[in-house]
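**Student:** this one's sequence-less:
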C-alpha cells in the first residue's frame, strides 16, 4: 500500500526504549510525530535526537506525542542515548522503536518489500531511505510526511510550524500562506464564498485577489 496524505497511518506493535507499545493505542487522542533513522550511532541522527529532546516541551504544548524509530535493537538504542546526551546535553525521554525485523520501515514504505527481515549486517547506506518524518493527526491519518537525505539534518522548527498550521486549519476554514508563522495573517479557503465569509469573519478581509482573501489569525 502506498501511503499519502490522508492515508490511515498503519498500526503496529513494537518494542521501544519505554517498553512494548501498540502504536494507535499509544497515540490515543494526541497528534503524533514518527521520525525514523537508518541506524544507531550515526552522526546526523545523533544531533537530531538531541535537538528534538530539547524541543519536546514545545510539542507537548501542542498535544503532540513524539516517537523515534531506528532499525536496531533496544539495547543499542539505550547505549546510543548516552552518546546523544554527551553530544547534545539532552537525553531523549520519548520512546524509540526497535525495528530489527524492518517490518515497520516496510509498513511505512521506507524500505522495499525485498529488503530482508533483519537489520543485522545492514549499513546506514542500506537503510538510507529510513529518513522520513510522519505527522499523524488524532484521527490516525497522515497529515504530512517529509523524507530527508542522510547528510541533511532535519529542521524541527519547520515541523512545529507545520503542526501549528494543521491544528489551526483543522478548526477554522482557513489556509496558511508561504512561510507563515503562528499569529500571522491567514487565507480564507476558496470553498468559503463571500456570503459565508461575512458570517465567519464579520470584521472583513483584505482581498489581494478575488481568490486570495487575508484575515487575522482566528485563534488569536
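**Tutor:** Nice, I can see it. Here the structure is a predicted model, which is why all the values come from computation and not from measurement.
**Student:** use CA for all of it now, contacts and neighbours both
**Tutor:** Will do.
**Student:** hey, where'd the helices end up in this protein?
**Tutor:** Listed in chain order, the helices of the chain (DSSP state H) span 23-27, 43-61, 74-88, 103-107, 156-171, 194-200.
**Student:** do you know which of those lies nearest residue 35?
**Tutor:** Residue 35 lies closest to helix 43-61 among those, at 9.5 Å (C-alpha to C-alpha).
**Student:** Including distance to residue 115 and mean neighbour count, could the helices of the chain go into TSV?
**Tutor:** Shown next, in TSV, are the helices of the chain (distance: least, C-alpha to C-alpha, whole Å; neighbours: other C-alpha atoms under 10 Å):
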stretch	distance to residue 115	mean neighbour count
helix 23-27	23	16
helix 43-61	22	17
helix 74-88	21	17
helix 103-107	8	21
helix 156-171	29	16
helix 194-200	51	13
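**Student:** Export those to TSV and append columns for distance to residue 130.
**Tutor:** As requested, the helices of the chain are exported to TSV (distance: least, C-alpha to C-alpha, whole Å):
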stretch	distance to residue 130
helix 23-27	18
helix 43-61	11
helix 74-88	16
helix 103-107	7
helix 156-171	17
helix 194-200	43
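**Student:** among the ones you listed, which is nearest residue 150?
**Tutor:** In terms of C-alpha to C-alpha, the element of the helices of the chain nearest to residue 150 is helix 43-61, at 7.4 Å.
**Student:** here's the one I want to compare it with:
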C-alpha cells in the first residue's frame, strides 16, 4: 500500500513501548506525527528520537501527538530507550511501535524494496484529526530529519485549514501570508478589512490572521 496526500490512514493495533496501541483510539481528534526508523540502535535515529522527546511540549502546544515505529522487538525498544537517555539526555516520552512482524510497515507503505526488502525507510507522516495524510517526507539513511521544519509545516497546515490563505516560501509563524487566488478582491476585503499588498494580480500578501492575538 502506498499512502498519498489526503489518503486516509487505515486503523491498526500493534504493541508499543507504552502498551498496545490502537491507532484511531490513541489518536483521538488530535493531529499526529508518525515517523519510522529502519531499526533500533542506529545513530541518526537515536538523535532523532532524543530531539522529538525534547520537542514534545512544542508538539502538544499544537495539539499534535507523536509516535515512532521501528521493526525491532519491544524488548530492544526498551533497551534502545536507555541509550537515548544516556546519549541524548532525553527520556523516550512517546510511544515507539514494535513492528517486528512488519504488519504496520506494510500497511502504511513504509518498506521500499529499492532501499530494503526488510527494514522501513525513514518516513514522516503528518496526519490530521480525520486520519488523513497531510504531509509526507522520506529521508535517506544518512540525513537526520529537521523537526523544526515539521513543526513549521504543521503551523502552516493548521493555519490554512482555518483561513483562506496559503503560506509562502520560508514562511514561519507570524510572517505575512498569501490570500488565496480563488478570492476576488471583494471577497478578500470582507475577510481582510485592513487591506493587503498586491504584488501581482494573483499574488496578494496580508498579515497572518490571528498572529497578533496569538503573540499577546
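**Tutor:** Thanks, I have the structure now. Computed from a prediction, not measured in an experiment: that's the story for all the values here.
**Student:** rewinding a little: can you say which of the helices of the first structure is nearest to residue 6 of the first structure?
**Tutor:** Residue 6 of the first structure lies closest to helix 156-171 among the helices of the first structure, at 12.4 Å (C-alpha to C-alpha).
**Student:** Where in the second structure does that closest one align, residue-wise?
**Tutor:** Under TM-score structural alignment, helix 156-171 of the first structure corresponds to residues 147-162 of the second structure.
**Student:** check contacts around residue 178 of the second structure.
**Tutor:** 165, 166, 167, 168, 203, 204, 205, 206 (C-alpha atoms under 8 Å, 6 or more residues apart in numbering).
**Student:** Check residue 24 of the first structure too.
**Tutor:** Contacts of residue 24 of the first structure by C-alpha under 8 Å, 6+ apart are 11, 12, 140.
**Student:** And residue 80 of the second structure, by the same measure?
**Tutor:** Residue 80 of the second structure neighbours (C-alpha under 8 Å, 6+ apart): 40, 41.
**Student:** do that again at 10 Å, thanks
**Tutor:** By C-alpha atoms under 10 Å, 6 or more residues apart in numbering, residue 80 of the second structure lies in contact with 40, 41, 42, 46, 74, 86, 92.
**Student:** want to throw these into CSV with distance to residue 101 of the second structure?
**Tutor:** Converted to CSV, the contacts of residue 80 of the second structure look like this (distance: C-alpha to C-alpha, whole Å):
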residue, distance to residue 101 of the second structure
40, 15
41, 18
42, 19
46, 22
74, 11
86, 28
92, 22
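**Student:** Quick check: the farthest pair among those?
**Tutor:** 74 and 86 (18.8 Å).
**Student:** returning to that earlier point: please identify which of the contacts of residue 178 of the second structure is nearest to residue 98 of the second structure.
**Tutor:** Distance to residue 98 of the second structure, by C-alpha to C-alpha, is smallest for residue 167 among these, at 36.3 Å.
**Student:** Spit out the contact partners of the residue lying farthest from the centre of the second structure.
**Tutor:** Going by C-alpha atoms, centre = their mean, the residue of the second structure most distant from its centre is residue 186, 35.4 Å out. By C-alpha under 10 Å, 6+ apart, the contact set of residue 186 of the second structure is residue 192.
**Student:** separation between it and residue 192 of the second structure?
**Tutor:** Residue 186 of the second structure sits 10 Å away from residue 192 of the second structure, going by C-alpha to C-alpha, to the nearest Å.
**Student:** cool, residue 69 of the second structure as well?
**Tutor:** Using C-alpha to C-alpha, we find residue 69 of the second structure at a distance of 43 Å from residue 192 of the second structure.
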